[in-house]
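Chemist: Structure of the sequence below:
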Amino acid sequence: MQSHHILIVDDDSQIRRMLRRCLEDEGYRISESSDGANIEAALRGGIDLVTLDLNLGPADGLAVARRIRQASQVPIIIITGKGDTIDRIVGLEVGADDYIAKPFHLREVLARIRSVLRRSSGSAPASSPAAAKPIAFDGFVLDPARRSLAGPDGRAIPLTTGEFDLLMLFARNAHVVLDRDRIMDLLKGNDWSPNDRSIDNQVARLRKLIETDTRQPRLIKTVRGAGYCFTPDRLER
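Modeler: Got it, this is the predicted structure:
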């Protein structure tokens, strides 16, 4: 089986070298970029995951993240010294699948890379054969086998790995209130911190994609003090 190909984008050569040695020891193929200047060309080389620093010297890491997301749905893990909450939120809002603050432990990076790759490849075990069948709701079709979402007009709606997994979780638990901690447990196991706000940001992004009015969401409702509830008018599995 061919190993996963990971692109490391970081302006610190020591960080790149440390990550490269660690990941190559685990069997991954590695490419490097110091500033993400040729990111679109790099993605055409069959990249399976990108680790991205936000502080790229003169370059803007968030701009690089946006360019990646415009060109591809490849998973992105932000690894950066910018640990402020606002930087974390903005990073997730532009489509990152996970966020690790420097200084970091290499074993944590490995665990998160494995988790994101596992989710993006759809290798998580299904609870039953029916789990692979498409789910239709209010004109949308969510296909777990292809990991795709089609809108009422039949057009494909691009989703990040995290967004797809969250929407699938909602669809499989329709009309059930799920609090944020429960969602994180179901999606990521132990690969998260108590202050992780990625679920809230992914919900906000999903609403932009499937809600008619994000100010008055009809499909993904906030239950004050309790969590979120997926409430389609019609759902077929």
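
Chemist: C-alpha only now, for contacts and for neighbours.
Modeler: Fine.

Chemist: the strands in this protein, which residues?
Modeler: Using DSSP state E, the strands of the chain run over 5-9, 29-33, 49-52, 55-56, 59-60, 76-80, 98-101, 135-137, 140-143, 148-150, 177-178, 220-223, 227-230, 235-236.

Chemist: would a markdown table of those strands with mean neighbour count and distance to residue 111 be doable?
Modeler: Below are those laid out as a markdown table (neighbours: other Cα atoms under 10 Å; distance: least, Cα to Cα, whole Å):
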| stretch | mean neighbour count | distance to residue 111 |
| --- | --- | --- |
| strand 5-9 | 24 | 14 |
| strand 29-33 | 18 | 17 |
| strand 49-52 | 25 | 13 |
| strand 55-56 | 18 | 23 |
| strand 59-60 | 14 | 27 |
| strand 76-80 | 25 | 12 |
| strand 98-101 | 21 | 11 |
| strand 135-137 | 19 | 30 |
| strand 140-143 | 20 | 27 |
| strand 148-150 | 18 | 25 |
| strand 177-178 | 19 | 25 |
| strand 220-223 | 18 | 30 |
| strand 227-230 | 20 | 27 |
| strand 235-236 | 14 | 35 |
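
Chemist: can you put the ones you listed in a markdown table and add distance to residue 112?
Modeler: Shown next, in a markdown table, are the strands of the chain (distance: least, Cα to Cα, whole Å):
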| stretch | distance to residue 112 |
| --- | --- |
| strand 5-9 | 13 |
| strand 29-33 | 16 |
| strand 49-52 | 11 |
| strand 55-56 | 20 |
| strand 59-60 | 24 |
| strand 76-80 | 8 |
| strand 98-101 | 8 |
| strand 135-137 | 28 |
| strand 140-143 | 25 |
| strand 148-150 | 23 |
| strand 177-178 | 23 |
| strand 220-223 | 27 |
| strand 227-230 | 25 |
| strand 235-236 | 33 |
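
Chemist: And this one, please, so the two structures can be compared:
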Amino acid sequence: MSEQSSETDSSISATGSGGRYPRTGRPLATRATNSSIPYSLLLVMAIIIGVGGWFVYDLFEATEDELEKARARITQLEERVRITDEAVTETGASASEQINLWESEIRRLEQQRKRNKSAIEENQAAFEKRAKTVSAIETSIRGLKAQVSRHEGSFSQQQEVIDQLNMLQETVEQLFNQQRDLVDKVNVTGVTTSGLRSNLETRVKENEEAITAIDAHRREVNARLADLKRRLELSIH
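Modeler: The predicted structure is shown next:
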């Protein structure tokens, strides 16, 4: 606008206005200068407002982003809380079931312990009774062993007596055989020596009577020995 005013003044002076500058030339420049200040302020204010608006918009966008992120985190936290609550509820129910199971198992074990204790006491009483029975049996066995030892000693003694009786019987048999041989010799002598027959008849008769007596005595001894052996054998068995 100042350039347009200068051009107008120049045209006026060139057209023959007497070479004089108009009076309004200086005030126009002053007004132009005064009118340019508000536009600068407006421009600065517009820039400031624009920058401020952009900053506010950017801050708003950043705030919106943070708000969305916060909402997302809150949603995640709510979901985690819900899952945790469900897990805690489920875990609590499972723990309660497990505790009930343990309590039931403990009661069962307690009942089993009582039954086992009763059975152990019964077994202990039976064991003590059997121990007494075993002790009595051992005492009886010791007594039987002593009796067997005594019987073995008696059997040995009886066997010795039987052996002695057998030897005695054999001795009697030998004596009888010797006497029989003697009688036979005497008889043979009596046959061969008829001259001595009359003298020896008395002796032969005496010998025969002696042999008869010895034979009777032998039979009696044998009978007594046989009876004694039988009695000994019966006592052994």
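
Chemist: So after superposing, what's the score?
Modeler: Superposed pair, TM-score by TM-score structural alignment, normalised by the length of structure 1: 0.13. Supporting alignment: 48 aligned residues with a Cα RMSD of 5.0 Å.

Chemist: for the strands of structure 1, which one sits closest to residue 88 of structure 1?
Modeler: Among the strands of structure 1, strand 98-101 comes nearest to residue 88 of structure 1, with 6.8 Å by Cα to Cα.

Chemist: Output the contacting helices and strands for that closest one.
Modeler: Applying 3 or more Cα pairs under 8 Å, 6 or more residues apart in numbering; DSSP states H and E, one finds that strand 98-101 of structure 1 contacts strand 76-80, helix 85-93, helix 106-120.

Chemist: middle-most residue in structure 2, spatially?
Modeler: residue 109 (15.9 Å; Cα atoms, centre = their mean).

Chemist: For that residue, what is the enclosing helix or strand?
Modeler: helix 25-192 (DSSP states H and E).

Chemist: what's the spacing between that helix and its chain's center?
Modeler: The gap between where helix 25-192 of structure 2 is centred and where its chain is centred comes out at 6 Å by Cα atoms, centre = their mean, to the nearest Å.

Chemist: Please tell me how far the residue nearest to the centre of structure 2 sits from residue 122 of structure 2.
Modeler: Distance from residue 109 of structure 2 to residue 122 of structure 2, counting by Cα to Cα, to the nearest Å: 19 Å.

Chemist: Can you get me a residue count around residue 129 of structure 2?
Modeler: For residue 129 of structure 2, the tally of surrounding residues (other Cα atoms under 10 Å) stands at 12.

Chemist: and the gap between it and residue 137 of structure 2?
Modeler: 12 Å.

Chemist: what do you get for residue 190 of structure 2?
Modeler: For residue 190 of structure 2, the distance to residue 137 of structure 2 (Cα to Cα) stands at 76 Å.

Chemist: who has more neighbours, these two?
Modeler: Between residue 190 of structure 2 and residue 137, counted using other Cα under 10 Å, residue 190 has the larger neighbour count: 18 against 12.

Chemist: Reduced to three states, what does the residue lying closest to that one once chain neighbours are set aside come out as?
Modeler: Leaving out its chain neighbours, the residue that sits closest to residue 190 of structure 2 by Cα to Cα, 6 or more residues apart in numbering is residue 197, at 5.2 Å. Here residue 197 of structure 2 is helix, with the state taken from DSSP: H, G, I helix; E, B strand; the rest coil.

Chemist: Correct me if wrong: residue 197 of structure 2 contacts residue 191.
Modeler: Yes: if you go by Cα atoms under 8 Å, residue 197 of structure 2 and residue 191 touch, sitting 7.4 Å apart.

Chemist: okay, those two: which has more neighbours?
Modeler: Per other Cα under 10 Å, whichever of residue 197 of structure 2 and residue 191 has more neighbours is residue 197, with 16 against 12.

Chemist: Could you measure from that one over to residue 181 of structure 2?
Modeler: 18 Å.

Chemist: how about the helices and strands packed on strand 98-101 of structure 1 in CSV, adding distance to residue 150 of structure 1?
Modeler: As requested, those are arranged in CSV below (distance: least, Cα to Cα, whole Å):
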stretch, distance to residue 150 of structure 1
strand 76-80, 23
helix 85-93, 21
helix 106-120, 18
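
Chemist: out of these, deepest packed?
Modeler: When these are scored by mean count of other Cα atoms under 10 Å, the highest mean neighbour count falls to strand 76-80 (a mean of 25).

Chemist: Show me what that strand packs onto, helices and strands only.
Modeler: By 3+ Cα pairs under 8 Å, 6+ apart, strand 76-80 of structure 1 packs against strand 49-52, strand 98-101.

Chemist: Throw those into JSON lines and include distance to residue 41 of structure 1, thanks.
Modeler: Listed next are these as JSON lines, based on distance: least, Cα to Cα, whole Å:
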{"stretch": "strand 49-52", "distance to residue 41 of structure 1": "13"}
{"stretch": "strand 98-101", "distance to residue 41 of structure 1": "23"}
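
Chemist: show me what contacts residue 201 of structure 2?
Modeler: By Cα atoms under 8 Å, 6 or more residues apart in numbering, the contact set of residue 201 of structure 2 is residue 190.

Chemist: same thing but at 6 Å, please
Modeler: Contacts for residue 201 of structure 2 (Cα atoms under 6 Å, 6 or more residues apart in numbering) come out as none.

Chemist: gap between it and residue 189 of structure 2?
Modeler: Taking Cα to Cα, one finds residue 201 of structure 2 at 11 Å from residue 189 of structure 2.

Chemist: same thing with residue 131 of structure 2?
Modeler: Per Cα to Cα, residue 131 of structure 2 is found 85 Å from residue 189 of structure 2.
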